[in-house]
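Novice: everything below, folded, please.
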Amino acid sequence: MKKRVQHLLSAFVLTSFLFMAFGSDDDKKETEKTSNLSESGTSSENTPDIEILKHDATFEESMDSYTIHCRVKNNTDKLINYVDIKATFYDKDGNIVGTGLGNAANFAGGAEKTIDVIGLDIQNCEKYEVQVNNSF
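Specialist: From the prediction side, this is the model:
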């Protein structure tokens, strides 16, 4: 259990470092999905460069953490060096109860991959929203 916590914290620290190093550019937000925890999202809007195809969340009760598995697609024919996905968690009244971040590197043109977004210490969550945050 202790190693699992260490791995989660290491992933969180690395993700936080990458986010701080590359900053948040709101102009690059391309896709946004909202889901109740019992639903999985799908896309039917205009096709962005990076598209969230579907997502689902799992909850780890012992750590009050969520992992959202986001299936994404690079709709371009070019390599995307880095992409991160941000999750926002809400309670039943729509108040934010936490956030999470997941990322991937070297995302080939036309490829699909799963990016895990981790939110730690999330309590009283009723729904969440995921969005492509940064890519280059």
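Novice: please make it C-alpha for all contacts and neighbour counts, starting now.
Specialist: Noted.
Novice: ranges for the helices of this protein?
Specialist: Remark: helices of the chain, listed N- to C-terminal, are 2-22; assignment by DSSP state H.
Novice: show me the strands in it, by range?
Specialist: Remark: strands of the chain, listed N- to C-terminal, are 32-36, 50-60, 65-74, 80-90, 96-107, 112-119, 127-135; assignment by DSSP state E.
Novice: let me know the angle separating the shortest one from strand 50-60.
Specialist: Regarding strand 32-36 and strand 50-60, their directions subtend 30 degrees when assessed with axes from the mean of the first three to the mean of the last three CA atoms, to 10 degrees.
Novice: count the neighbours of residue 2 for me.
Specialist: When neighbours are defined as other CA atoms under 10 Å, residue 2 has 7 of them.
Novice: out of the strands of the chain, which gets nearest to residue 14?
Specialist: When those are compared by CA to CA, strand 96-107 sits nearest residue 14, at 9.8 Å.
Novice: follow-up on the earlier one: residue 7 is nearest to which of the strands of the chain?
Specialist: The stretch from those with the least distance to residue 7 (CA to CA) is strand 112-119; that distance is 11.7 Å.
Novice: okay, buried residues for that closest one please.
Specialist: By neighbour count on 16 or more other CA atoms under 10 Å, the buried set for strand 112-119 is 112, 113, 114, 115, 116, 117, 118, 119.
Novice: ok, residues contacting it?
Specialist: In this structure, residues lying in contact with strand 112-119 by CA atoms under 8 Å, 6 or more residues apart in numbering are 12, 65-74, 85-87, 98-104.
Novice: could you check the angle that strand makes with helix 2-22?
Specialist: Taking the same axes, to 10 degrees, strand 112-119 and helix 2-22 form an angle of 100 degrees between their directions.
Novice: before we compare anything, build this one as well:
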Amino acid sequence: MEEPKSKTRKPLWKRWWFWVLAVFILIGIAANSSETNITNTTNTSNQTTQKIAQKETKPDLEVLNHTFKQDGFNGYITGQIKNNTDKTFSYVQVEINLYDKNGQQVGSTIDNINNLEPGKTWNFKAIILEDNVHSYKIVNVSGF
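Specialist: I've put the predicted structure just below:
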């Protein structure tokens, strides 16, 4: 008796449809990879530009407003300072020079606070002990 002839099959990698499928898969992977890189680069670039713009327009410690107030005994310079960073300042100080009506410096005053948190606003109140103060100037706001 004769043995039936077995049909020899070509290996998978020698078939035409295998190579067509492989080419489509490679094109899909390449296209997906390049789109992701461009998107990530663009997003990073936009975020960097936004951070630079924020830092250029707003100082870390920003004086929002200030004014002179008088109670029955003393004068005060009051105002608000905002922490525009994402860190807590363990100490913040506002320094103010005081002037008489001739523009001569007659004194100075300060106020300070501990632990000014990110994005928070501090309502400062610096006492004036001098009698002949006509004007003032905030000369420094510092923190660490």
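Novice: re the thing from before, now the strands of the first structure as CSV including distance to residue 5 of the first structure?
Specialist: Written out in CSV, the entries for the strands of the first structure read as follows (distance: least, CA to CA, whole Å):
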stretch, distance to residue 5 of the first structure
strand 32-36, 26
strand 50-60, 11
strand 65-74, 11
strand 80-90, 20
strand 96-107, 16
strand 112-119, 12
strand 127-135, 23
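Novice: between the buried residues of strand 112-119 of the first structure, which is nearest residue 79 of the first structure?
Specialist: residue 112 (12.0 Å).
Novice: residue in the second structure paired with the closest one?
Specialist: Under the alignment (TM-score structural alignment), residue 112 of the first structure pairs with residue 121 in the second structure.
Novice: equivalent analysis for residue 74 of the first structure, please.
Specialist: Counting by TM-score structural alignment, which is the criterion used here, residue 74 of the first structure corresponds to residue 83 in the second structure.
Novice: isn't that match up against residue 115?
Specialist: No. The pair formed by residue 83 of the second structure and residue 115 falls short of the contact definition of CA atoms under 8 Å, at 10.5 Å.
Novice: what's the span of stretch 112-130 of the second structure, first residue to last?
Specialist: 19 Å (CA to CA, to the nearest Å).
Novice: run the chain-centre distance for that stretch.
Specialist: Put simply, stretch 112-130 of the second structure sits 22 Å off its chain's centre (CA atoms, centre = their mean, to the nearest Å).
Novice: find the nearest non-adjacent residue to residue 131 of the first structure, please.
Specialist: Once flanking residues are discounted, residue 131 of the first structure sits nearest to residue 32: 4.1 Å by CA to CA, 6 or more residues apart in numbering.
Novice: where's that neighbour relative to residue 11 of the first structure, distance?
Specialist: Relative to residue 11 of the first structure, residue 32 of the first structure is positioned 23 Å away (criterion: CA to CA).
Novice: and what of residue 2 of the first structure?
Specialist: To residue 11 of the first structure, residue 2 of the first structure is 14 Å away according to CA to CA.
Novice: how about residue 92 of the first structure?
Specialist: Between residue 92 of the first structure and residue 11 of the first structure the distance, using CA to CA, works out to 28 Å.
Novice: more crowded one of these two?
Specialist: With other CA under 10 Å as the criterion, residue 92 of the first structure and residue 11 differ in neighbour count, and residue 11 comes out ahead with 15 against 10.
Novice: just give me the neighbour total for the spatially closest residue to residue 77 of the first structure that is not a sequence neighbour.
Specialist: Spatial nearest neighbour of residue 77 of the first structure, chain neighbours left out: residue 109 (4.1 Å); criterion: CA to CA, 6+ apart. Around residue 109 of the first structure there are 16 other residues, counting by other CA under 10 Å.
Novice: what residues does residue 109 of the first structure make contact with?
Specialist: Shown here is residue 109 of the first structure, whose contacts under the criterion CA under 8 Å, 6+ apart are 74, 75, 76, 77, 78, 79, 80.
Novice: try it again at 6 Å.
Specialist: When contacts are counted by CA atoms under 6 Å, 6 or more residues apart in numbering, residue 109 of the first structure touches 74, 76, 77, 78, 79.
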